[in-house]
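S.K.: everything below, folded, please.
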Amino acid sequence: THSERQVMCGRGYNYRTSICLSIVLTLLPLLFSAPQLWNFRGLLGWKWVGLQPMQTSSVFLTAKPFSAPVRVRSLYSPSTAKDPGSMSAAAPKWAQKTITLPPQRRGCHLITPKIMKEIAQDLSEFQCGLAHLFLQHTSASLTINENYDSDVRDDTETFLNRIVPEGRSAPWKHTIEGPDDMPAHIKSSMFGCTLTVPITNGQLNMGTWQGIWLCEHRDNATPRNVVVTLNGI
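M.R.: Modelled structure (predicted):
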């Protein structure tokens, strides 16, 4: 009868619905968990991109089919991101001071103790960074070399005087302030007027036998200014 056919059709409909629902529930977890099936989802015009900054993750849906998943690593750790105070504590800081050194006789002089005496308090506030030293003169220079045997400084001065001659036989034109005028400028350019030293745990991180030298290249020396700039955390 008509009513019997309706009952049988209803039973068939429910049976087919149950089978389809079972198949969908079986395949659905695979589609969203199996990496090898990600390109299948690309056929639909979508791709899952997982962003994993350190230990946290989030998911974005983008329309880039046939692409492999992309992972992006954060530059900040979760602890830093959750604690704004830690970021401000690690923010770079600066300090600067001009040190005036008294006149020195011509030659090379170890000035590490004098520099440290002037910057020790500021230096102690830095755990990691750089110390930049700038000499504000053109007839003297800065360098880093032997800090123990003074003969090294004497030998260095002897070497400089031999390779940069002075006097009437020298070919220099710039002698307004005496025969040592132009040689002093040349020697200054040879060694330079700047130094950069790493800072570690509040100290200048130099080698055991390294020291900061001021090389005075004039016979009649004047006070010398050194600008020290500290930068770090």
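S.K.: from here on, just use CA atoms for contacts and neighbour counts.
M.R.: Fine.
S.K.: quick check: buried residues in the longest helix seen in the chain?
M.R.: Using DSSP state H, we find that the single longest helix of the chain is helix 2-31. Neighbour counts over helix 2-31 (16 or more other CA atoms under 10 Å) mark no residue as buried.
S.K.: same check, this time on stretch 176-191
M.R.: For stretch 176-191, using 16+ other CA under 10 Å, the buried residues are 179-188.
S.K.: now show me the structure for the sequence below, then we'll compare the two:
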Amino acid sequence: MKSLTEYLTFNLPSKMAFVNITPQVEAIVRRSGVKEGLVLCNSMHITSSVFINDDEAGLHHDFGVWLEQLAPFNPDPNHYHHNRTGEDNADAHLKRQIMGREVVVAITNGRLDFGPWEQIFYGEFDGYRPKRVLVKVIGE
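M.R.: Prediction:
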């Protein structure tokens, strides 16, 4: 069995953003030489996410609006108990919980085996600092 582990690093200049990481993941799968297997992509930070969806700007805008309605940014320690620790990012933890930590995608004939329109995204909910995504490819 073959395996390859690589890390993607992001330092986004905004509090919340979505980045299509499919091309980077495809390149890692090619470098791995795996023809049949799986690739795991997971955010290594508790205020960011990796998820699969459509690469459509209107949808990404809607994600941001929806997440802000569910867990609005509010640094007031009386709003979120987590912010009583001296942090101001409780909303980012909640947004990550909603969008998820990781994805697993099948590799068939050396390529990501997606459904129609599926792409892999990194979701940032507490930006302005470096964060990593683990990409691990396993297979034959």
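S.K.: once they're superposed, tell me the TM-score.
M.R.: The TM-score (TM-score structural alignment, normalised by the length of the second structure) is 0.85; 136 aligned residues with a CA RMSD of 2.0 Å.
S.K.: which of the buried residues of stretch 176-191 of the first structure sits closest to Y15 of the first structure?
M.R.: S188 (96.1 Å; CA to CA).
S.K.: which position in the second structure aligns with the closest one?
M.R.: In the second structure, S188 of the first structure lines up with R96, judged by TM-score structural alignment.
S.K.: now do D155 of the first structure
M.R.: Under TM-score structural alignment, D155 of the first structure pairs with D62 in the second structure.
S.K.: check E177 of the first structure too.
M.R.: Under TM-score structural alignment, E177 of the first structure pairs with E87 in the second structure.
S.K.: state the distance from whatever residue of the first structure lines up with P23 of the second structure to N161 of the first structure.
M.R.: Matched across to the first structure, P23 of the second structure falls on P113, judged by TM-score structural alignment. Distance, P113 of the first structure to N161 of the first structure, using CA to CA, to the nearest Å: 27 Å.
S.K.: now R16 of the first structure
M.R.: 103 Å.
S.K.: how close does R5 of the first structure get to G85 of the first structure?
M.R.: Taken as CA to CA, the span from R5 of the first structure to G85 of the first structure is 75 Å.
S.K.: what does V226 of the first structure align to in the second structure?
M.R.: Looking across to the second structure (by TM-score structural alignment), V226 of the first structure lines up with V133.
S.K.: which helix in the second structure has the most residues?
M.R.: Max-length helix for the second structure by DSSP H is helix 57-70.
S.K.: can you pull the buried residues of it?
M.R.: 60, 64, 67.
S.K.: what's the offset of the helix or strand just after it from the middle of its chain?
M.R.: Per DSSP states H and E, the first helix or strand lying C-terminal to helix 57-70 of the second structure is helix 90-99. Remark: helix 90-99 of the second structure is offset 12 Å from the chain centroid, using CA atoms, centre = their mean, to the nearest Å.
S.K.: alright, calling it a day.
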